[in-house]
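Visitor: Next come a sequence and a model predicted from it.
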Amino acid sequence: MEQLIAIIEKGQPFFNAIARNKYLKAIRDGFISVIPIIIFSSIFCLVASVPNIWGFYWPDDINNALWKCYNYSMGILAIACAATTAKHFADAQNRDLPKNNQINFISCMCAAIIGFLLLSSDTIATDAASGFNTTYLGSKGLLTAFIAAFVTGIIYKFFIKRNITVKMPEQVPPNISQTFKDIIPFSVCITVFWVFDIVFRAAFGFCFAQGVIQVFQPLFTAADGYIGLAVIYGAMSLFWFVGVHGPSIVEPTIAAALVANMTDNLAAFQAGQHASAVLTQGAQYFVVCMGGTGATLVLVFMFCFLAKSQEMRAVGKAAIVPVCFAVNEPLLFAAPIVLNPVFFVPFVFAPIANIWILKIFIDFLGMNGFMYTLPWTVPGPIGTIMGLGFQPLAFVMLALILVVDFALY
């Protein structure tokens, strides 16, 4: 065990470098910025759908009003994410530029939104009205949104760094001067996206966002399997075990799948089909990370009521409230769990056991996967039951997970 920890410690600089990667950080921070949209829209989703479990259905006008708010928030998630990711990526690019020659992140956000729309939406025109297809403007377009944000930031940096801009006399007010400074990089961005969209559609017959989904679908499918889930959530715990914030590294790489699978589950449930996706945001919050990374909810209660050491009891009492709300740093560093060989096996494998139990219930017992998003600070057992729509099997699964975590720890 000590040799294993020594090997892991040697890799810590590499893990830290990954955590500081500006692309992953931009995805993480951009995604965090749109979480209020996800949570807010899910309130309407819960109100509209959960009563159906008990056979109650809202009148059509109320039901349509509830779903309208959901569709006009969650339905444009990718547009918002293109803007927020572009903003955070521009901030990262600005750290490499002089203070007096920075990228205008507002202009960058606008360019990313337009570029994303060019890559992901088709025009719809009839005799009565015209508009554009919204299929990929929500969670299905997140990967394209990230790509649009990064391409925009790279183009802006290229032109701003080399001062390839429209320069105005010093007498011109700064806000007017900035407008002209943005013209060239903004125009080049939109032209690049526009030309690429024309070429891509001519070659393949569909939009780029659809192509991205087709390319990454096998990866999403593999990630939703037993091995894929074990690798993803085992790595998340392993990073934290060596003191590197695991979710900051792992979550940006699966963010698009987490949200897209939640949306697919909800759509399947509404269509009377089995919501079979396991790799979802709700599963990560309330099954894998029940009580924080490492599934430490059971452990903190064990410290409080079963530990023979007075020191461990004190740690448990101090950490029990934050851990109940999925903030387990006090426990990780006070026990300590980080780099403690005694806790290596349960800390890494309890989350894997939890997600496998969820998958078994979904695959073999017919339980629907997570369909509703709640704030990650909702206590694990409550979030599990609500996120799964109060299904009877969810109570059985929750009890089994708590027993398995107790046995592992």
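Guide: That came through fine.

Visitor: C-alpha only now, for contacts and for neighbours.
Guide: Will do.

Visitor: Give me the distance between Ala78 and Ile155.
Guide: 21 Å (C-alpha to C-alpha, to the nearest Å).

Visitor: Contacts only, for the spatially most central residue of the chain.
Guide: With distances taken as C-alpha atoms, centre = their mean, Ala255 lies nearest the centre of the chain, 3.2 Å away. Neighbour list for Ala255: Phe31 [criterion: C-alpha atoms under 8 Å, 6 or more residues apart in numbering].

Visitor: follow-up on the earlier one: of Ala78 and Ile155, give the one with the bigger neighbour count.
Guide: The residue with more neighbours, out of Ala78 and Ile155 and counting by other C-alpha atoms under 10 Å, is Ala78; that gives 28 against 16.

Visitor: can you pull the buried residues of the helix or strand where that one lies?
Guide: Using DSSP states H and E, Ala78 sits within helix 77-94. By 16 or more other C-alpha atoms under 10 Å, the buried positions in helix 77-94 come out as 77-94.

Visitor: Give me the distance from it to the chain's centre.
Guide: On the basis of C-alpha atoms, centre = their mean, to the nearest Å, helix 77-94 sits 14 Å off its chain's mean C-alpha point.

Visitor: which residues touch that helix?
Guide: In this structure, residues lying in contact with helix 77-94 by C-alpha under 8 Å, 6+ apart are 22-23, 26-27, 29-31, 33-34, 37-38, 102-106, 108-110, 112-113, 116-117, 136-142, 145-146, 148-150, 152-153, 157.

Visitor: Show me what secondary structure element comes after that helix.
Guide: Going down the chain from helix 77-94, the next helix or strand is helix 105-120, by DSSP H and E.

Visitor: here's the one I want to compare it with:
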Amino acid sequence: MALSLDSIASFSQKLAGQIHLRSLRDSFIVAIPFLVLAGLFIMINYVFLDPAGFMKNVISADTMMHYRGIGERVLNGTMNILSVMLAVLIAWSLACKRKFESPIIAAMVSLACFYVLMPTSVSVALPEGGANVMVGGMVPYALTNAGGVFLAIICAFLSTGIFLNISASPKLQISLGEEVPPMVQQSFNALFAIMITVALFAGGTFLITSLFDTEIFALIQTLVQKPLVHLTTSLPGFITLTTLTNLLFALGIHPSGIINPILEPPLLVAMQENMAAFAAGQIPPHIIVLPFRDIYGHMGGTGSTLALLLAIILRSRMSSHKKFAKTVIAPGVFNINEPVIFGLPVILNPLLMIPFIVFPQISFIIAWFATSWGWVSHIVAYVPWSVPPLLSGWLGSGGDLRNVVLQVILIAIGVAVYMPFLIAYERSIMNKKTQTIVDDIQQIPPQNAAVNHDETQAAAGEDDAHHVLNGKKIVLMCNEGMSTSMVARKMKQYAQSIGCTANISATNIGSLEDIYPPTDLIILSPQLAYMESKVRETVKNQCRVTLVNPQHFSHMDGKSIIEHAITLFK
């Protein structure tokens, strides 16, 4: 078992450390606020400002249509240029990770190549049923919104790779002398690389369109985008990927850098198609879209652990579990559940792993059929994963309370599913005959073990113990930077209480290469334990790296983490 887990962890580490997947993941994170804003104005324009909606007796139809113009402009600057943003963001992120001195140039090359791939003329339908005509000098939003996401991804990867390889050749660089400003010098160094890369894209595009008598966009749509969207929006394909996601998490491997770059782009395309259909008054074409996962199967976080916390509060016979549940239910409401996964724990816990993996799939199946049969509305507005349950169902469905009722039903089912496993788990804890099994479940690896209590107290009790951290930069790192931000706040509070001036912050693993040179200590959260060797390899002994004690992390015990940090520097 240990060997297989090590093999899975090693493979996952390599995949999560893959530079293209990391760039893709980081770029989607940056794009999320724009999608949230688009979803908000979809809701405003087509629910609140619907001439046939519930506001029709309050605001005139003409007034509604007039003020819809605000939302339409917002959609033009968010949803309708998503592919353009990704072409720039992915190239920028990839160039940064490959340590290119001026990543903005790589981003502009990607943008230029993306528009090189656009058709020189498009078919436009004339009003009142007239024949279509070919019009040049325009790029329709259909090519720059989520419909062009895969074209943007491929373009960014290819153009940045070609550009960086060509620009690395000294023979193609132009030296203007030391007196020239750095930005001007960088621009001239990249001059030939820019010209060659864009020319290659233009020549390749012309050749392909001539040979196949079709545009690159249409080829990518047919060969890549449509098959992937069909795979991920079909119930069997979606269930397969989400089951793998939960399985990896239950084994202590955070799946976002592994599964999400595969799962999320097609679901984002499906989300945009639903939003466009809703705005046009048509039936949304997809049941499964990106927020479908979070609205129905991630209530409380991966594994829908909000149901587990409610089960503990309702039926747990252990006061320690009840106290723990009440402590972590606040972040759980916002779908942050690392404290539950690593603190209860769920990770490597045979009894709790089963409902953690299986129950979300039950929720997805129920929600899929409920939507298919018309009992609830399709998801038509993008809702970020951190929006609490019930509110997320109302927003995502365009204001349909039936979706909220479905979420309540699913949470109740989740409590019922988790309950027998929770009772069995607590019995195993209280049963002396199975104590060794529990010890194996909850055992902390030596490298994660807490510092000897007496040594910690002695270190913390010395008058000047905290001075070793004064001025030190300490960074807590997790997958998204959400759970660690709360732990960092607790650490700051304790540090201030003992007069320690350490600079404590939280960030995500994607920022590693940007933050480690001036950092003194990186503390990895439990969900990044499998990435420890990769992080150490990256920082190359330029700063200390340690894994946080899972119990200290799950209980947000800032005091114990600070005391452990003191021993590392002493």
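Guide: Nice, I can see it. Computed from a predicted model, the values in this text were never measured in an experiment.

Visitor: roughly how far apart are the counterpart of Pro174 of the first structure in the second structure and Ala31 of the second structure?
Guide: Structural alignment (TM-score structural alignment) places Pro174 of the first structure against Pro182 in the second structure. Applying C-alpha to C-alpha, one obtains 30 Å for the distance of Pro182 of the second structure from Ala31 of the second structure.

Visitor: ok, now Ile90 of the second structure?
Guide: Spatial separation of Ile90 of the second structure from Ala31 of the second structure under the definition C-alpha to C-alpha is 11 Å.

Visitor: Look up the residues that both of the two are in contact with.
Guide: Looking at what touches both Ile90 of the second structure and Ala31 (by C-alpha under 8 Å, 6+ apart), there is no common residue.

Visitor: Strands along the stretch 401-550 of the second structure, start to end?
Guide: 473-478, 503-508, 521-524, 544-547 (DSSP state E, counting those that start in this stretch).

Visitor: which strands and helices sit next to the first one?
Guide: This points to strand 473-478 of the second structure. Using 3 or more C-alpha pairs under 8 Å, 6 or more residues apart in numbering; DSSP states H and E, the elements in contact with strand 473-478 of the second structure are helix 483-497, strand 503-508, strand 521-524.

Visitor: Make sure Lys326 of the second structure is indeed in a helix.
Guide: Yes: secondary structure assignment places Lys326 of the second structure in a helix (DSSP: H, G, I helix; E, B strand; the rest coil).

Visitor: That one contacts Ile313, doesn't it?
Guide: Yes: using C-alpha atoms under 8 Å as the test, Lys326 of the second structure is close enough to Ile313 to be in contact (7.5 Å).

Visitor: what number of residues lie near Met183 of the second structure?
Guide: A total of 11 residues lie near Met183 of the second structure under the criterion other C-alpha under 10 Å.

Visitor: helix or strand for the counterpart of Arg73 of the second structure in the first structure, which one?
Guide: Arg73 of the second structure is assigned Lys68 in the first structure as its aligned equivalent, the criterion being TM-score structural alignment. Using DSSP H and E, the element containing Lys68 of the first structure is helix 60-71.

Visitor: which residues in the second structure does whichever helix in the first structure runs longest align to?
Guide: If each helix of the first structure is counted by residues according to DSSP state H, the longest one is helix 246-270. Matched against the second structure by TM-score structural alignment, helix 246-270 of the first structure falls on residues 255-279.

Visitor: Pull the distance from the matching stretch to the chain's centre.
Guide: Relative to its chain's centre, stretch 255-279 of the second structure lies at 12 Å (C-alpha atoms, centre = their mean).

Visitor: In contact with Leu402 of the first structure: list those residues for me.
Guide: The neighbourhood of Leu402 of the first structure, defined by C-alpha under 8 Å, 6+ apart, consists of Val298.

Visitor: so the aligned partner of Leu15 of the second structure in the first structure is in which element?
Guide: When the two structures are superposed using TM-score structural alignment, Leu15 of the second structure falls opposite Ile18 in the first structure. Assigning secondary structure by DSSP H and E places Ile18 of the first structure in helix 12-19.

Visitor: after that helix comes which helix or strand?
Guide: helix 22-33.

Visitor: same for that following helix, what does it pack against?
Guide: The helices and strands touching helix 22-33 of the first structure, judged by 3+ C-alpha pairs under 8 Å, 6+ apart, are helix 77-94, helix 246-270.

Visitor: what lines up against Ile216 of the second structure once you look at the first structure?
Guide: For Ile216 of the second structure, the residue aligned by TM-score structural alignment is Phe208.

Visitor: wait, isn't its match in contact with Ala202?
Guide: No: applying C-alpha under 8 Å as the test, Phe208 of the first structure and Ala202 come out as separate, 11.0 Å apart.

Visitor: Comparing those two, which residue is more hemmed in?
Guide: Here Phe208 of the first structure and Ala202 are compared on neighbour count by other C-alpha under 10 Å; more neighbours surround Phe208, at 23 against 11.

Visitor: What sits closest to that one if chain neighbours are left out?
Guide: Leu119 (5.3 Å; C-alpha to C-alpha, 6 or more residues apart in numbering).

Visitor: for Trp376 of the first structure, same thing?
Guide: Distances taken as C-alpha to C-alpha, 6+ apart place Tyr285 nearest to Trp376 of the first structure, at 5.6 Å, with adjacent residues excluded.

Visitor: SS state for the one you found?
Guide: Under the three-state scheme (three-state DSSP), the conformation of Tyr285 of the first structure reads as helix.

Visitor: Neighbour count: Lys326 and Ile313 of the second structure, which is higher?
Guide: Here Lys326 of the second structure and Ile313 are set side by side on neighbour count (other C-alpha under 10 Å), and the busier one is Ile313, at 19 against 14.

Visitor: mind listing what that one touches?
Guide: With contacts defined as C-alpha under 8 Å, 6+ apart, the neighbours of Ile313 of the second structure are 322, 325-326.

Visitor: same deal with Leu258 of the first structure?
Guide: With contact taken as C-alpha under 8 Å, 6+ apart, Leu258 of the first structure is in contact with 279-281.

Visitor: So which of the residues you listed is surrounded by the most neighbours?
Guide: When the contacts of Leu258 of the first structure are compared by neighbour count (other C-alpha under 10 Å), Leu279 ends up highest, at 29 neighbours.
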